[in-house]
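[1] Only the shape, not the letters, is given here:
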């Protein structure tokens, strides 16, 4: 945890001024009005994810106002995407006033005047991403800010910010932290573009969703009930949208799943240490519940029956060359 400010570290008489300064240092020039300066209690945390970062503030009531003069004097380099965490907040930007209940996702364009109010003790989780990296026109950001719920990525973005915050101590020091930051930028871009107009965002949606969909499917290849409906539900999109994404990328989802399963089963059947495992058990491990269907699809794809492949593969090709990842589903912990 990276605690950048704790009001209790200061003498009581200095806490209000220190809190105002800390809030501005973590954001942009603005006016910080404390609800009760005599009894302010605040905690601010920041975690870095490469070009992106998470800022979390937990504090007694306050108001944050950014004026046109401050915008002009100090342009911001970051865009803020936030989730209201504790207690209800209120925002006013682009002539739109909003109530922000717990769990609500909202955008603050730091390059436009705004007014944010948290009337009592509460908190928010805020993802900061570089405006230049997001690369969307200001008018798109402005229009999207008022209709984030229209984006099919709304729930995913909310969960993403929550995980980056809850798992920050582990994720922010992981070697892949900068990759998570880049992913966050791409997700923000697709969120805003799709909230603005789904057709405008079609290509961006595919860039964000398809890698996630592929990774999800590979983790669940052994689930016999893996279906387009389950996959779509896991990504908060409709099955129709899922099929369209795959079609636009030039592949059939169902055929790709079968091919991935067959490839995994083929690798396991070539492993000498699994020679005593029945072929039917290998097939079930890769999501095939019908032995005849598995054998037919295996022969169609590889031109040889599973039993014959198991017999010749270790001798002709060597087990290592047929196991791309050096790992089998039989190596995974078994459910009791």
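    Structure's in. What do you need? In this text, all values refer to a predicted model and were calculated from it rather than measured experimentally.

[2] Every contact and neighbour count from this point should use C-alpha atoms.
    Fine.

[3] Next one: residue 92 relative to residue 177, how far apart?
    Plainly put, residue 92 is 33 Å away from residue 177 if you go by CA to CA, to the nearest Å.

[4] now swap in residue 74 and tell me
    Taking CA to CA, one finds residue 74 at 29 Å from residue 177.

[5] next one: residue 193
    For residue 193, the distance to residue 177 - CA to CA - is 24 Å.

[6] And these two? Which one has more around it.
    Between residue 193 and residue 177, counted using other CA atoms under 10 Å, the more crowded position is residue 193 (26 against 20).

[7] what's the more buried one in contact with, if anything?
    136, 140-141, 144, 200-201, 204 (CA atoms under 8 Å, 6 or more residues apart in numbering).

[8] could you dump those to CSV with secondary structure?
    Shown next, in CSV, are the contacts of residue 193 (DSSP: H, G, I helix; E, B strand; the rest coil):
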residue, secondary structure
136, coil
140, helix
141, helix
144, helix
200, coil
201, coil
204, helix
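
[9] Return the closest of these with respect to residue 259.
    residue 204 (26.4 Å; CA to CA).

[10] Please look at that closest one and residue 189 and confirm they touch.
    Yes. With contact defined as CA atoms under 8 Å, residue 204 counts as touching residue 189 (7.5 Å).

[11] out of those two, which sits in the more crowded spot?
    residue 189 (23 against 18).

[12] Buried residues in stretch 120-133, which are they?
    Across stretch 120-133, burial judged by 16 or more other CA atoms under 10 Å covers 120-131, 133.

[13] could I get the contacts of residue 193 as TSV with distance to residue 69?
    Shown next, in TSV, are the contacts of residue 193 (distance: CA to CA, whole Å):
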residue	distance to residue 69
136	24
140	23
141	21
144	24
200	33
201	33
204	34
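
[14] The structure to be compared is supplied as follows:
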């Protein structure tokens, strides 16, 4: 990653002033105050992963506020950020929610007014991405922004480890591979958020929110060959009949949606150079198909080509 700031290279009495100047230069809509009288310590690194921007920050105890006027100046409404806590603690207040993240947790932060505080020795990794990348699967970000996605979830641990390692290794990869690795990592983030949303005991909700929750659960459990309408309805707290009716109102069938997403994810992986050497049976199992023949039959019905033919058609060979 490219080093932008290292406090130890500056005189103590100029560190925080230079830090604030750097934030302005980087067009970060933040107002910051130190929370103790100790010499300011900070390090800032940045890298580009295709459409994603990754920032690694080590900093002392700070209160950070994103004000409405600063956000308007930035004009970045189409983006959203995900913060991984690598060390220390961070609290986030946004909209009507406040939460704390500890080592291994992640949090989604909208580009909206927010207040954040960090503990001494805090280390964080931030990923800035198009808002649509999350909302197209999980629904409006306001539902999960500032919600702690805990390290107790395996998907969160995978996502954090993936991006922490990518921050160290990206310089050894070509730009196309880096962008693709970033996209794979975002899929892990989506799965983490979906799994966290699915944990909540549902309160009386509108049909649209229930359908969004159901779809988020599907995304997080596509690899489960036993995923079906009864399991899904139990997970979100409604009857199978009610779930079917909600999908029918939107011109969809629950089972059809599950198979559609499995096939779409399978097609993405067949076209992914990073998965070019993955055996078709392994790929099929990871998308929830119980065996390769079942996968091949459904895939050909959907796309008009057998999986191996599809992989050849996109120039990746087949196994």
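    Yes, it's here. Remember, predicted model here, so these are calculated numbers, not experimental data.

[15] Write the PyMOL selection for whichever of the contacts of residue 193 of structure 1 are buried.
    In PyMOL, this line selects whichever of those come out buried by 16+ other CA under 10 Å:
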select buried, resi 141+144+201+204
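
[16] Can you show me the helices along the stretch 151-300 of structure 2?
    154-169, 175-199, 207-220, 229-236, 240-248, 254-270, 280-286, 292-303 (DSSP state H, counting those that start in this stretch).

[17] and the first one, what does it pack onto?
    Okay, so that is helix 154-169 of structure 2. helix 175-199 (3 or more CA pairs under 8 Å, 6 or more residues apart in numbering; DSSP states H and E).

[18] same thing with the fifth one?
    Helix 240-248 of structure 2 sits against helix 207-220, helix 229-236, helix 254-270, with contacts defined as 3+ CA pairs under 8 Å, 6+ apart.

[19] ok, now the third one?
    For helix 207-220 of structure 2, the elements it packs on are helix 131-138, helix 175-199, helix 229-236, helix 240-248, judged by 3+ CA pairs under 8 Å, 6+ apart.

[20] Take the ones you listed and lay them out in CSV including distance to residue 258 of structure 2.
    What follows is those, written out as CSV (distance: least, CA to CA, whole Å):
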stretch, distance to residue 258 of structure 2
helix 131-138, 13
helix 175-199, 15
helix 229-236, 9
helix 240-248, 12
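
[21] returning to what we had before: now, which of the buried residues of stretch 120-133 of structure 1 lie within strands?
    122-130 (DSSP state E).

[22] Looking at these, spot the one nearest residue 210 of structure 1.
    residue 129 (21.7 Å).

[23] show me the residues around the closest one that make contact.
    51-53, 78-80, 184-185.

[24] just checking, residue 324 of structure 1 is part of a helix?
    No. Counting by three-state DSSP, residue 324 of structure 1 is located in no helix; its state is coil.

[25] Neighbours of the residue nearest to it when sequence neighbours are not counted, how many?
    The spatial neighbour of residue 324 of structure 1 that comes closest, neighbours along the chain excluded (CA to CA, 6 or more residues apart in numbering), is residue 267 at 7.7 Å. Burial measure for residue 267 of structure 1: 22 neighbouring residues, criterion other CA under 10 Å.

[26] same question, residue 81 of structure 1
    By other CA under 10 Å, the residues close to residue 81 of structure 1 number 21.

[27] my read: it touches residue 124, true?
    No. Here residue 81 of structure 1 lies out of contact with residue 124, judged by CA under 8 Å, at a distance of 10.2 Å.

[28] Tell me which residue lies nearest the centroid of structure 1.
    In structure 1, the C-alpha closest to the average C-alpha coordinate belongs to residue 160, at a distance of 3.8 Å (CA atoms, centre = their mean).

[29] Tell me the span between the first and last residue of stretch 295-315 of structure 1.
    Terminal residues of stretch 295-315 of structure 1 lie 21 Å apart, using CA to CA.

[30] try stretch 161-175 of structure 1
    OK, stretch 161-175 of structure 1 end separation, CA to CA: 19 Å.

[31] What lies in contact with that stretch?
    By CA under 8 Å, 6+ apart, stretch 161-175 of structure 1 touches 1, 47-49, 54, 56, 82-83, 125-127, 177.

[32] would you turn the residues you listed into JSON lines with distance to residue 306 of structure 1?
    Below are the contacts of stretch 161-175 of structure 1 laid out as JSON lines (distance: CA to CA, whole Å):
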{"residue": "1", "distance to residue 306 of structure 1": "52"}
{"residue": "47", "distance to residue 306 of structure 1": "51"}
{"residue": "48", "distance to residue 306 of structure 1": "49"}
{"residue": "49", "distance to residue 306 of structure 1": "46"}
{"residue": "54", "distance to residue 306 of structure 1": "50"}
{"residue": "56", "distance to residue 306 of structure 1": "55"}
{"residue": "82", "distance to residue 306 of structure 1": "52"}
{"residue": "83", "distance to residue 306 of structure 1": "51"}
{"residue": "125", "distance to residue 306 of structure 1": "52"}
{"residue": "126", "distance to residue 306 of structure 1": "53"}
{"residue": "127", "distance to residue 306 of structure 1": "50"}
{"residue": "177", "distance to residue 306 of structure 1": "42"}
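
[33] Of the residues you listed, which pair is most distant in space?
    83 and 177 (20.5 Å).

[34] can you pull the contacts of the closest residue to residue 135 of structure 1 other than its chain neighbours?
    Nearest residue to residue 135 of structure 1, sequence neighbours excluded (CA to CA, 6+ apart): residue 189, at 7.5 Å. Taking CA under 8 Å, 6+ apart, we find residue 189 of structure 1 in contact with 134-136, 204.

[35] rerun that using 10 Å as the cut-off
    By CA atoms under 10 Å, 6 or more residues apart in numbering, residue 189 of structure 1 lies in contact with 129, 131, 133-136, 141, 183, 195, 201, 204-205, 208.
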